[in-house]
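Trainee: Quick one: sequence and predicted model below, then my questions.
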Amino acid sequence: MKKTIVTLLICLIFTGLHAQNIFSPSKNIKVTFDINKKGQPTYQVFYKNKAVVLPSTMGLSIKDAEDLTHNFEVVNTENLSFSESWQPVLGEQSSILNTYNQTRIYLNQKETNNKLNIVFKIYDEGVAFRYEFPLDNTVNYFTVSNENTQFNLTNNHEAFWIPGDYDSQEYAYNKTKISDIDNSKIDLNNGVGLKSITSQYRVQSPLMLKSSDGLYINIFEAAVVNYPIMHLDVDVNNFQFTSNLVPNALGDKAYLRTPSVSPWRTLMVSDDARDIVSSKMILNLNEPNKIEDTSWIKPMKYIGIWWEMHVGLSTWDYAGSQNAQNAGTAFGEMIPSGKHGATTENTKKYIDFAAKYGFDGVLVEGWNTGWEDWYGKWKEDVFDFTTPYPDFDIEEISKYAKSKGVKMIMHNETSGSVANYERYLDRAFTLMQTYGYPAVKTGYVGKIIPRGEFHDGQTMVNHFNFVAQRAADFKIMINSHESVRPTGYHRTYPNYIAAEAARGNEFNAWSNGNPPDHETILPFTRLLGGPMDYTPGIFEIKMNTYDSTKTEQVHTTIAKQLALYVTMYSPLQMAADLPENYQKHLDAFQFIVDVPLDWQNSIYLEAEPGEYLTVVRKDKNTERWFLGAITNKDPRKTSISLDFLTTGKKYKATLYLDGKDADWKDNPKSYQIITKEVTSKSDLKLKLAPGGGAAISFELID
């Protein structure tokens, strides 16, 4: 049941008004809004009377018109207090509290009479504000050429950052002082296929920061709709960040009309890191669910024909790229290479494995024609998303999967040709309906078509949101890869079940990989905006198993791979390794079989960005709890109180732990499994190996 409480107060404010204070419900956070001598809107942020953001200017530059940055006066304000609880379709908890104080400030630009509203929502965990462009007499069309939102910080904080790349977020995080942010000093070639970095001093949001006196600060955005993604330009000398909007092919940032709004600009702050990682502020800032019947939106645990391509055992293409060039484009003229992974026979093996262990779905990549000549060609019409290769019998496979109680997951790689995908979209979704595919993994590898557009621009934001909306009409769930990073839009369209939009597990197969601290940073950055399809569960850690010349490996222990199913929230989780590798470790694989994907409650017990994370979650449908604990390259000892368990009840705890000699680099496959009886009064002492973790299930026995 949804409960809403709103208190509204309207105040007329005259031109002479200056500073106005807005408080969070707890009073711990204060925002001071003001108009300076130039008529510029400014704001400051305080946490427990300590300055977090110094006076920072606000506003936008408008193409061929007066900029909305100066010469403003306040004409009135509107204040309200709001509180509601709402229930997500899928989530980390079954009910979410949305409580804030809001102030809407009505501005008028002298001489031009242009109107601009700035709306603040102050939560106990942070501040959000956005620009509103009201309708004034007639509809006004305008072009945003820049946004001038500043975040003027107080000191040289420690920052967890990746380069401000308009086309990719697939970077390992850097941990430096703000003054040391410099894209020219980092490895930009670590497996990232497409790079569009146009500034030496630009980073992406969400940006995680920590002050020397123990404040945790996060700069991000929410509800990005019909607007480009916000990156951040850095003044490394003055510790100041300024919004940088991703341009389109013409260099413009956003095409808007009145009435419309910008995304929310957010700043979370706390002296407890757990408040940041557990926050639902980004989700709360999005519009409520627009899908009436959500019964078809369900969590999915899946396996798939995917990792075998990354480790070189098979290929996406049917005939090989050289064969395709020699023989033409029609697959009937090609000679099969013999390495194609997406065959009917191979798919049935995966279906059998999924059925045996109770998995919901099987993903198959490389099932459709076009893979021989696709990568890096910037071609308009690579895929038609409906024509299978001759060795993939889509009808037979669908019937076989149905007989085994397994759902198939579609794969639509667009090769960045978005215009082509939109032309085929309804036909692709109709094919999925015909053969009973409830979900699709979309891919956007390569430069975007329409040519000149970036992955993070307004055109692509609109595309990703449109695909989710159109998929809802077909009752299909979306899992996007190489997309813009989520900003909570899955509240509005909960069929947008997951996304990649960060450096995923596959980079461990063919690059320098993801350092051991990577998974301890992502929950403080990428995952704040929505679930991530990280593809955990790799048991065969070292790639020289497949090729003796390879030196690549996964930078975790097996126990940490298990813990990721709890620490990296997603209602769509892949057991990414090969079935034969799980057969070698069925005792450890049992945790992947058991762990649910939809939760009644989640409690972040310990958290420190870049170092460690411990979270426990309760299954939405049973009395079972599951705990995940991970660490970075350093070993860690910790004691966990089990006071979250029901008082007076006994539980069977199954602990999947690092072995005594485990180490992510030297001995990653060493693990131990222990069972014991526990209660809410018990404490568990855990020892995590370097790059290690612990995964625990708690089953009610009394």
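Mentor: The structure has been received and is ready for your questions.
Trainee: For the rest of this, base every contact and every neighbour count on C-alpha atoms.
Mentor: Noted.
Trainee: OK, contacts around the closest residue to S417 other than its chain neighbours?
Mentor: Spatial nearest neighbour of S417, excluding adjacent residues (Cα to Cα, 6 or more residues apart in numbering): I449 at 4.6 Å. Contacts for I449 were tallied using Cα atoms under 8 Å, 6 or more residues apart in numbering; they are 378, 380, 416-419.
Trainee: Please tell me which one of these counts the most neighbours.
Mentor: Of all the contacts of I449, G416 has the most neighbours under the rule other Cα atoms under 10 Å, reaching 26 neighbours.
Trainee: can you give me the helices for the protein?
Mentor: Using DSSP state H, the helices found in the chain span residues 273-277, 281-284, 307-310, 321-327, 344-356, 394-403, 418-435, 458-473, 507-510, 518-521, 558-567, 579-583, 586-594.
Trainee: tell me which residues in the fifth one are buried?
Mentor: Read it as helix 344-356. Using 16 or more other Cα atoms under 10 Å as the test for burial, helix 344-356 gives 344, 347-348, 350-355.
Trainee: second one coming, line it up with the first:
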Amino acid sequence: MRKLLLSAVVLLAITISSSAQDLTSPNGNLKLSFKIQNGTPTYQLSYKGKEVVKTSKLGLELKEGASLLNGFDVRKADYNEANETWSPVWGEERTIRNHYKEMLVTLDQKAQKRFIQIRFRLYNDGLGFRYEFPLQDSLNYFVIKEERTQFAMNGDHKAFWLPGDYDTQEYSTVTSNLSEIRVKMKESITPNASQQPFSPTGVQTSLMMKSKDGLYINIHEAALVDYSCMHLNLDDKNMVFESWLTPDAIGDKGYMQTPCKSPWRTVMVSDDAREILASKLILNLNDPCKYEDVSWIKPVKYVGVWWEMITGKSTWAYNNLTSVKLGEIDYAKTQPNGKHAANTAHVKEYIDFAAENGLDAVLVEGWNEGWEDWFGKNKDYVFDFLTPYPDFDVKGLHEYAKSKGVRLIMHHETSGSVRNYERHMDKAYQFMVDNGYNAVKSGYVGNILPLGENHYNQYMVNHYLYAITKAAEYKIMVNAHEAVRPTGLCRTYPNLIGNESARGTEYEAFGGSNPDHTTILPFTRLMGGPMDYTPGIFETKISNVNPENKSYVRSTLSRQLALYVTMYSPLQMAADLVENYKKHMDAFQFIKDVAVDWDESKYLEAEPGDYITAARKAKGTNNWFVGCTSDENGHISNLTLNFLDPGKKYVATIYADAKDAHYETNPQAYTIIKGIVTNKTKLTLKAAPGGGYAISIIEVTDKDALKGLKQF
């Protein structure tokens, strides 16, 4: 009898541990099933009855001892639901709804006398899940050899991907089926200052896909803190992605101490591409703002001494020295090269232009000693972030800018020497405060020092956050270039006002980006946070800036305006030279008018790789701005302005490609027309190949302002 009872108990345990725990999204469209199969945690995800993620394994392989991969039973599953709203410091929306259903599964690994938890959250637009490791005697310190999270795809999807790399995301996006990644990988890896591809089928997140039955699927991560950045490695025979963490100098992928947790792994899914763009899932999975006082954090529209160095017209360096040791050279006694752009007189010209046109700030690069001998040298003590060149009057320019109502943005290029930046950081930030700077653009070009570390491993992830939180102590906003791609941390640390972490406009001067580039980035790179893309290049033929540079910007002028709307960022640069704007002040009016902070955003039409049209309502106003970006095939939009308030009239100014505009042959051909619109207005607008359009829609209460204007 006792033997029979014991058998029944064992059978019951097997039944419980192998049965599925299910979770459904608030609207019922998404369904998650969690199950233990032969001791291994697995999950499956479906959308409106269609399988999105087939049964996929979960777990972590440890460097030493038994791994967290199998031998598990379900101890319990706890359920919860949250439905709240919160207001970001800046963003695409004034308020964001955070509505999800949650399941916390506790898993016992009885043979090792330890347990872990996996927390699942289902939103109407996707799934987030993470590993949690509570404090316990049998699981304290551990080293991750590899995370083995799988994402098994239900087909050979069309994908928009970047080659997996531990050090850069500055590649052109490749569009192909998943089965073609291996074939196209080699040609997709183009030169960069620092790069380390890891697999013939490895790709980066955020990964955007479209299934043959019309589902849009996006895989990324949220709240990347004290952990290595996740890539994806594809088993292209079975169409199964598996997580692939960025290693440190000795190959380890994470040093953990309980209690701790992983970042969230995210899967967004919809049958409407616009819902992917509008998703706030990644922001919602991050913690609320850590700062009590956020009054000093302000969105910024700026110009800068930058593009002329990128194009090769000017230099960051003061002279042509080939070797520099800081403190051992008296620059005042050296011969200037005559091309140094960050000089007092020239910066004043940019300050004047900003003041005259209502722009907030001026970025200056190349202001500090050391630029002659910094690139590619693996040099530790390269900049001190304190000592200006002889022709750059720090205090005088601060006073001049202050008198004009303009702020200056400081540039800190670390050249990858993280130890050097951290040793100077407090003094550098205090120097900024003393001289009126409240924002910094930091850079991490080149190999990371200490050598062997990568841009995206746990060590560097911790450094980037250290720089952000240290800057907050001095009330400084951070725009980090070459850092790890964002994962929504701007919600928690809103002084992280921008990132690069992708192929930005600078590459247009280095040989160009594909015409569809800006129709893909909002579906990939921008999923985790805004990008300092630096739009607004009016002179698209680079040889007209520097005769020795034969590159050209693969965009029409009108599309450059549209990017201020489609490429969301609270940090927007008017990136071209002042003299090029002065030739087209009628078009520059849109850059003057367009907002950088919003109450409401709507994606009117979208197809990754083809086109995006967005409309945004400027914060605290009733004014709207619309932008459309198109690929090399062009696009025709049929818009209804039903997002406008009923019964009200607006003046719309449309900045559109001319009939003969083309990104290659006639990029500066544009038209500007004005007219009256209401919420019933319908517009048919054409974007040229590589083109787009921009519209400002300003509410009018004075009837006299409508005189002479026709209704569209």
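Mentor: Nice, thanks for sending it over. Just so you know, these numbers come straight off a predicted model, no measurement behind them.
Trainee: Against V382 of structure 1, how distant is the residue nearest to S417 of structure 1?
Mentor: As judged by Cα to Cα, to the nearest Å, I449 of structure 1 and V382 of structure 1 stand 12 Å apart.
Trainee: overlap in contacts of the two?
Mentor: In contact with both I449 of structure 1 and V382: S417, using Cα under 8 Å, 6+ apart.
Trainee: Could you dump the helices of structure 1 into a markdown table and include distance to S179 of structure 1?
Mentor: As requested, the helices of structure 1 are arranged in a markdown table below (distance: least, Cα to Cα, whole Å):
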| stretch | distance to S179 of structure 1 |
| --- | --- |
| helix 273-277 | 23 |
| helix 281-284 | 28 |
| helix 307-310 | 38 |
| helix 321-327 | 46 |
| helix 344-356 | 50 |
| helix 394-403 | 55 |
| helix 418-435 | 38 |
| helix 458-473 | 30 |
| helix 507-510 | 29 |
| helix 518-521 | 20 |
| helix 558-567 | 31 |
| helix 579-583 | 45 |
| helix 586-594 | 42 |
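Trainee: Pick the most buried one from those helices.
Mentor: Across the helices of structure 1, the average number of neighbours (mean count of other Cα atoms under 10 Å) peaks for helix 558-567, which reaches a mean of 29.
Trainee: That helix vs helix 586-594, what angle?
Mentor: 10 degrees (axes from the mean of the first three to the mean of the last three Cα atoms, to 10 degrees).
Trainee: Next, the mean deviation of helix 558-567 of structure 1 compared to structure 2.
Mentor: Mean deviation of helix 558-567 of structure 1 relative to structure 2 after superposition (mean Cα distance after the TM-score superposition for structure 1): 0.2 Å.
Trainee: Name the residues that touch that helix?
Mentor: 519, 523, 536-539, 541, 573, 591-592, 595, 613-617, 626-630, 656-658, 668-671, 691-695.
Trainee: Which residues are in contact with Y489 of structure 1?
Mentor: Listed by Cα under 8 Å, 6+ apart, the contact partners of Y489 of structure 1 are 223-224, 283, 286-287, 496.
Trainee: Swap in 7 Å and give it another go.
Mentor: Shown in contact with Y489 of structure 1 (Cα atoms under 7 Å, 6 or more residues apart in numbering): 223, 286.
Trainee: Distance of it relative to S243 of structure 1?
Mentor: Counting by Cα to Cα - Y489 of structure 1 and S243 of structure 1 are separated by 21 Å.
Trainee: and if you look at K115 of structure 1?
Mentor: Distance from K115 of structure 1 to S243 of structure 1, counting by Cα to Cα: 21 Å.
Trainee: likewise D373 of structure 1?
Mentor: Separation of D373 of structure 1 from S243 of structure 1 (Cα to Cα): 39 Å.
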